[in-house]
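*Asks:* only geometry, no sequence info:
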C-alpha cells in the first residue's frame, strides 16, 4: 500500500509493530493546506442568545475562533506522533446556520513543509466546537457537536484531495 513501511498499511508502525513517528526528513518541502469543518447544533433560543452577545461567559464566537487557532498550533502536544509544525496560517471561521440551528465551523491550516496539516485543521475545528459548547453550556447542555471532518487538503506527495473524491 502507498505509504506503507512495513506491510501493515499504517505508516506509524515500526517493523516490530510499535507506534513510531514517521521520518519526514527526506521529503520535499511543499506548500500544504487542509480545511476541516464541524458544527454545533443547538436550540434557536441558544443561537439567538449567542448572536446577541448574551452568553454569560462572553463572546462565544470570538473566543472559539481564538481557541481553534491556539489548538492548531499545539496539535503536536495533543495528538501522539504528530510533528511540531511551523504553521504559516491558521484561519477559523464560525458562521450561524439557522437550518441546524447552530454554528458551523471551518478551520484551515497552511504551511510550507515536509508533512501535511490535516490534523492541525481537524484539531482547530474540534476545539472551536468544544469551546462553543463550553461558552454556551449555561444556556443549553443538550447541544451536539457534529460533522467534524476533513473536507480538503492540498500539496505533498499524495497531491490534492477533496471530500467526495474518494480515498
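*Replies:* That came through, no problem. Every value quoted in this text rests on a predicted model; they were computed, and no experiment measured them.
*Asks:* Every contact and neighbour count from this point should use C-alpha atoms.
*Replies:* OK.
*Asks:* which residue is nearest the centroid of the chain?
*Replies:* Against the mean C-alpha coordinate of the chain, by Cα atoms, centre = their mean, the closest residue is residue 122 at 1.7 Å.
*Asks:* Give me the distance between the closest residue to residue 36 other than its chain neighbours and residue 116.
*Replies:* Excluding its sequence neighbours, the residue lying closest to residue 36 (Cα to Cα, 6 or more residues apart in numbering) is residue 150, at 4.2 Å. Using Cα to Cα, to the nearest Å, one gets 12 Å for the distance from residue 150 to residue 116.
*Asks:* Second structure follows, compare the two:
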C-alpha cells in the first residue's frame, strides 16, 4: 500500500483532486473524554465554574473544522456545508463521547475535518475541567463513518 501524500521522489505533496467530480461527502469522528463520575455529572447537568463547558466545546469543534487546512499541512481547503458536534455522556462511567459530523459537496473527503472537530472539542472540555480533576484523559479519537467518493462507505464495526 502506498501513501498518496508523497511523490515518486518521496517528497510531501498535496494530492491533486482537480480531475475528480464533486460529490456529497460525510464523515463522523469521535473522541472520548474520561473524568471522575462526579465531575462528568457536573459538566453534563450544571456546567462548571467557568460556565457551559459543552457549549464552548461545541463552538470550538465547529471552529476547528473550518480551520483544518491551517492545522493539517496537506489537507485541502473545503467549502464545508454542515457541522454538528454532539455529546454522548455516560456519567456513571465518567465518560463523555464527542461526535463530530461534517458534510460537504466536494472533490475529497471530510474525514480530517471531522477528526479535527472531535479532537478540539475534547481538548476544550479538558481545558475547562482540568483544574477540578487532574486525571482527565482524552482517548479513542477515531473515524466512525464516511461516505461519498470512489472508496464508498466505511462504517467502523465496534462502535459502542
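*Replies:* Looks like it came in fine. Just so we're clear, the structure is a prediction, and the values are computed from it rather than from any experiment.
*Asks:* What would you report as the TM-score here?
*Replies:* Between these two chains, after superposing, the TM-score reads 0.94 (TM-score structural alignment, normalised by the length of structure 2); 158 aligned residues with a Cα RMSD of 1.3 Å.
*Asks:* thinking again about what came up before, please pull up the equivalent of the residue nearest to residue 36 of structure 1 in structure 2.
*Replies:* Superposed on structure 2 with TM-score structural alignment, residue 150 of structure 1 falls opposite residue 143.
*Asks:* same question, residue 86 of structure 1
*Replies:* By TM-score structural alignment, residue 86 of structure 1 lines up with residue 79.
*Asks:* May I have the secondary structure class of residue 50 of structure 1?
*Replies:* helix (DSSP: H, G, I helix; E, B strand; the rest coil).
*Asks:* Can you pull out the residues in contact with the host helix or strand of the residue nearest to residue 36 of structure 1?
*Replies:* Following DSSP states H and E, one finds residue 150 of structure 1 within strand 144-154. Contact partners of strand 144-154 of structure 1, identified using Cα atoms under 8 Å, 6 or more residues apart in numbering, comprise 31-42, 118, 121-122, 125-126, 129-130, 133, 160-163.
*Asks:* now with 7 Å?
*Replies:* Residues outside strand 144-154 of structure 1 that contact it (Cα atoms under 7 Å, 6 or more residues apart in numbering): 32-42, 118, 122, 126, 129, 160-163.
*Asks:* Show me the helices in structure 1, by range?
*Replies:* With helices called from DSSP state H, structure 1 shows them at 44-51, 60-73, 75-78, 118-136.
*Asks:* Aligned counterpart of residue 20 of structure 1 in structure 2, please.
*Replies:* Aligned partner of residue 20 of structure 1 by TM-score structural alignment: residue 13.
*Asks:* ok, now how distant is that match from residue 6 of structure 2?
*Replies:* 5 Å.
*Asks:* likewise residue 33 of structure 2?
*Replies:* 34 Å.
*Asks:* who has more neighbours, these two?
*Replies:* Using other Cα atoms under 10 Å as the criterion, residue 33 of structure 2 and residue 6 rank with residue 33 on top: 23 against 13.
*Asks:* neighbours of the residue nearest to the more buried one when sequence neighbours are not counted, just the number please.
*Replies:* Spatially, and ignoring its direct neighbours in sequence, residue 33 of structure 2 is nearest to residue 138 (4.6 Å; Cα to Cα, 6+ apart). Residue 138 of structure 2 sits with 18 neighbouring residues when counted by other Cα under 10 Å.
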